[in-house]
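Undergrad: Sequence plus the predicted model coming up.
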Amino acid sequence: MTGETRAQADSGVPVIDLSQAPGAVEGLRRSKLVTFSWHLVEYFLVANRLQISSRLRAAALRWYGARIGHGVIMRPGLRVKSPWNLAVGDRCWIGDGVWLHNRDRITIGSDVVISQETYMTTGAHAFRTNMALITKPIVIEDGVWVSSRCVVLGGAHIGRSAVLSPTTVAKGSIAANTIVSSPAPVVVGQRFDLSSSS
């Protein structure tokens, strides 16, 4: 794995050399000027902790390419990485401190509640090889309630009127009309296959 891992420590566990990781800038799909200007607008209008108008937040997002429906309420502290990759239906509520880290598309249906401090990310990394950026879209159907401090991962598809309990980690497909709660943390595998190391 030359160029991908540094010399193994005494434990025999490799470490990926991040100086060799492919850049993630390509995922922005906009010029540096547009991206920089969005960061300023996001800071002053969208992520602002003052209780300013939801209409003003929606207008700023639309200006940068987001599709935002009617009657959407956006609370203070909202962060959106790439507004051009965002579509929100009608009558949605987006709570305080929600972070949409969307290098890929996030599609939110109508009548959806995204509660406080929820984090959605369409990105991950090739963590066994070179830490290259991998993106997958997120789809949230109509009537879903994503309650507070949930994490929704790239590739998640949350079915109509499903509910995610607080702090749930959502990935893959979640059936319509279900209530989902994450179990306690468990080890699901090993990062590196150490059996082939010498």
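TA: Cool, got the structure.

Undergrad: Please make it C-alpha for all contacts and neighbour counts, starting now.
TA: Noted.

Undergrad: Show me the residue at the heart of this structure, geometrically.
TA: Thr121 (1.6 Å; CA atoms, centre = their mean).

Undergrad: count of neighbours near the nearest residue to that one once chain neighbours are set aside?
TA: For Thr121, ignoring the flanking residues on the chain, the nearest one in space by CA to CA, 6 or more residues apart in numbering is His101 at 4.6 Å. Neighbour count for His101, taken as other CA atoms under 10 Å: 21.

Undergrad: okay, pairing it with this:
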Amino acid sequence: MFFDDERSNRLRPQILTELVSQYMNDAERARFYGLPESTRVRERVKIISPENLTIGEHCWIGEGAALDASGGLEIGEHTSIGLNTLIFTHSSWLANMTLQNHSGSDLIERKPVKIGKGCFIGGLVVIMAGVTIGDFATVQPNSVVAKDVPPRSLVAGNPARVFQKYDDEYIQSEVERVRGENARRRALAEERGDASSSWGAPAGDFTE
């Protein structure tokens, strides 16, 4: 049933690793992959060539994300990668075009991807090989990132382009807005006798 060749024996440990990891919680899964203890890795995440992945503290990888680190992948601290997001660091395009898409083809191209610290990468995003995403950047869901993203910018679309730039003053105003609104919601929840969340905002309708 199982092949006993070099390629099969090389791939099988990775397959078994992914299978075993499905029975772990997000913190256990991160530790199992040798990632920082503060990083959380959700279900069905696939990491290709994990030995080439460098990731910072307090990162979050969403369900079903595929991280191709075969060409080198760096993710900064406090960055979130949305569910079902695809990050590529290699391409077989030329091998396909020349009918040389066989195992071991020398037409596979690899380029590293670098994602800065404090980034928010939405769900269903595609990041192409060779892209650098600057610190504190936001990539909206369903975007295709084929070019570098400047720091402190919001990009969206296919191909993704810059829609907004933000500075420390804007971020601080948003921090104050969200914390104020969350405090209001928690106070209303307590008045109603609802169980209050220990972090963030309680769920429910809090319109006045």
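TA: Nice, thanks for sending it over. All values reported here derive from a predicted model rather than from experimental measurement.

Undergrad: ok, back up a step: trace the residue nearest to Thr121 of structure 1 over to structure 2, please.
TA: Here His101 of structure 1 is matched to Asp68 in structure 2, going by TM-score structural alignment.

Undergrad: Relative to Ala175 of structure 1, how far out is the residue nearest to Leu50 of structure 1 when sequence neighbours are not counted?
TA: Leaving aside its chain neighbours, Leu50 of structure 1 sits nearest to Pro76 (6.2 Å; criterion: CA to CA, 6+ apart). Pro76 of structure 1 sits at a distance of 30 Å from Ala175 of structure 1 (criterion: CA to CA, to the nearest Å).

Undergrad: any residues touching stretch 37-53 of structure 2, and which ones?
TA: Under the criterion CA atoms under 8 Å, 6 or more residues apart in numbering, residues 18, 22, 25-27, 29-31, 33, 56-75 lie in contact with stretch 37-53 of structure 2.

Undergrad: The residues you listed in helices, which ones?
TA: With DSSP state H as the criterion, helices contain 18, 26-27, 29-31 from among these.

Undergrad: On the three-state scheme, the aligned residue in structure 2 for Trp84 of structure 1 is what?
TA: By TM-score structural alignment, Trp84 of structure 1 lines up with Glu51 in structure 2. At Glu51 of structure 2 the chain is in helix, as set by DSSP: H, G, I helix; E, B strand; the rest coil.

Undergrad: quick one: Glu51 of structure 2 from Gly122 of structure 2, how far?
TA: According to CA to CA, Glu51 of structure 2 and Gly122 of structure 2 sit 25 Å apart.

Undergrad: Between these two, which has more neighbouring residues?
TA: Between Glu51 of structure 2 and Gly122, Gly122 has the larger neighbour count (other CA under 10 Å), namely 21 against 13.

Undergrad: which residues touch the more buried one?
TA: Here Gly122 of structure 2 is in contact with 80-83, 85, 138-142 (CA under 8 Å, 6+ apart).

Undergrad: What are the buried residues along the helix or strand harbouring Leu16 of structure 2?
TA: Secondary structure assignment for Leu16 of structure 2, by DSSP states H and E: helix 6-21. Within helix 6-21 of structure 2, the residues that count as buried by 16 or more other CA atoms under 10 Å are 14, 18, 21.
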